[in-house]
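K.L.:
Next comes the sequence, and after it the predicted model I'd like to discuss.
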Amino acid sequence: MADPVRVYVKLKGKVQLPPGAVVRVKDVAELVTNSPAETAIREQVLHVLKPGDGNRYVVDMIQIIETLQRAYPELFVHNIGAEQMIIEVQLPKKKISLLLVAFVWIVLFIGSGLAIMNFHTDVSMPEVHQRIYELVTGKKNPHPLIIQIPYSLGVGAGMILFFNHIFRKKFNEEPSPLELEMFLYEQNVDEYVLAHEAPGAKKK
């Protein structure tokens, strides 16, 4: 008795495809099979991305099973891992407006400066510097610049080290706090899309 024809399918995490792309099995999943038609199985069409799909399209394992068994009724499909994955549609990038970038930069610069100044006012940082200067030198000085200037430079250097970036240059391979926050944000968005925009969720 011949061994049954099997295919083991493992969905990829997330892939990016252009609008209007033809989504094939090989684009969204890795598979292993003992079928002589392995190449044809990989080339099976699942979907064609349309404008109505938005910028994210959810592929469900059931969709792959239905497509493969429609073409190959004798095929036993086994799922390994996740049951859903996301296709991110790569929309054309808009031209960056230098005026908008300059406006956002100014707003962030002023906002961060005010935040730092308000924090220093709340903790009475000028008085702290004056007190430190008096303890070290034994003299009172309303403007201890020898402490305030290095402190100000240290605040800037600390922010650069904290975010692990100066313009496009990174100091090491570790992700910065901003990159981690962006990763967590994208992960939460993907989980929301899978929960609310998957084929099964839309039917409820």
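P.N.:
Okay, I see it.
K.L.:
Only C-alpha atoms from now on, for both contacts and neighbour counts.
P.N.:
Will do.
K.L.:
how many other residues sit next to the spatially closest residue to Lys140 that is not a sequence neighbour?
P.N.:
Spatially, and ignoring its direct neighbours in sequence, Lys140 is nearest to Glu134 (5.2 Å; C-alpha to C-alpha, 6 or more residues apart in numbering). For Glu134, the neighbour count with other C-alpha atoms under 10 Å is 15.
K.L.:
Below is structure B, check it against A:
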Amino acid sequence: MIYVQLRARVKLAQGETLHVADAAKVLGSEKAGHCSLFCPTAPGVYTLDAIAVAKALKKVFPQEDISLIGAEVCYVHRIKARGKDFLRPVRTAAALLILLLGSALGLTWFHADVNMPQAQADVYAAITGAPPDDVRLITIPYCVGVALGVCVFYAIPFPNQTTPLEVKLTEYQEDMEKAEGKPIE
């Protein structure tokens, strides 16, 4: 008996051969993992059906029973081989600089729009009953709170926890695979 559980996705370089062990977890026979599967060599996203894996294993191991567990489809990403990209650090730094400046301008314009110093003075007066001598008494904790909120949102202090950003990226990845996936035949 050979048990096969397909993985959600697998990434292969353009010249690599797809084996059962790449696309699935196999239990019952070590040789079953080395069985080759057909996959187009052109870059793109392809869907590998569990039945296709079972058929390929049945050809090599006709006497064995094949039991499929879990997902029905594995998405195979054929990745184009890339050479050394010397400009990548420069492009990354430029993108980070643009994002940093954009977010700083967005926060600044938001604070100017809502008259943040006056809003913070009003909050201080509502809590204490007296107008503040210096708005920085509220501005500094507010800035620290915004920074901590960003850190918690991106799970910087908790690297092993799933963040809302990772959840959205996973959903996006799954939607893209469903839309772009071409069946392997």
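P.N.:
Structure's in. What do you need? The model shown is predicted, which means the values in this text are computed figures rather than measured ones.
K.L.:
Overlay them and tell me the TM-score.
P.N.:
Between these two chains, after superposing, the TM-score reads 0.74 (TM-score structural alignment, normalised by the length of structure 2); 182 aligned residues with a C-alpha RMSD of 3.2 Å.
K.L.:
can you pull out the helices in structure 2?
P.N.:
20-23, 50-60, 88-113, 116-128, 136-153, 164-180 (DSSP state H).
K.L.:
Adding distance to Ala71 of structure 2, write those helices out as CSV.
P.N.:
Listed next are these as CSV, based on distance: least, C-alpha to C-alpha, whole Å:
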stretch, distance to Ala71 of structure 2
helix 20-23, 11
helix 50-60, 8
helix 88-113, 36
helix 116-128, 51
helix 136-153, 30
helix 164-180, 13
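K.L.:
What does Lys10 of structure 1 correspond to in structure 2?
P.N.:
Aligning on TM-score structural alignment places Lys10 of structure 1 opposite Gln5 in structure 2.
K.L.:
Tell me if I'm right that that match and Ile69 touch.
P.N.:
Yes. With contact defined as C-alpha atoms under 8 Å, Gln5 of structure 2 counts as touching Ile69 (4.8 Å).
K.L.:
Between those two, tell me which one has more neighbours.
P.N.:
Shown here are Gln5 of structure 2 and Ile69; by other C-alpha under 10 Å, Gln5 has more neighbours (20 against 13).
K.L.:
which residues sit in contact with that one?
P.N.:
Going by C-alpha atoms under 8 Å, 6 or more residues apart in numbering, Gln5 of structure 2 touches Ala24, Lys25, Val26, Leu68, Ile69, Gly70, Ala71.
K.L.:
Settle this for me: the residue nearest to Lys140 of structure 1 is touching Asn141, isn't it.
P.N.:
Yes. Assessed by C-alpha under 8 Å, Glu134 of structure 1 is found in contact with Asn141 at 7.3 Å.
K.L.:
Residues in contact with stretch 76-87 of structure 1: which ones?
P.N.:
With C-alpha under 8 Å, 6+ apart as the test, stretch 76-87 of structure 1 has contacts from 4-17, 28, 56-61, 65, 68-69, 190, 194, 198.
K.L.:
same check, this time on stretch 30-46 of structure 1
P.N.:
Applying C-alpha under 8 Å, 6+ apart, the external contacts of stretch 30-46 of structure 1 come out as 5-12, 22-26, 63-64, 67-68.
K.L.:
Mark which of the residues you listed are buried, thanks.
P.N.:
Buried subset of these (neighbour count, 16 or more other C-alpha atoms under 10 Å): Val7, Val9, Lys10, Leu11, Lys12, Val23, Arg24, Val25, Lys26, Ile64, Thr67, Leu68.
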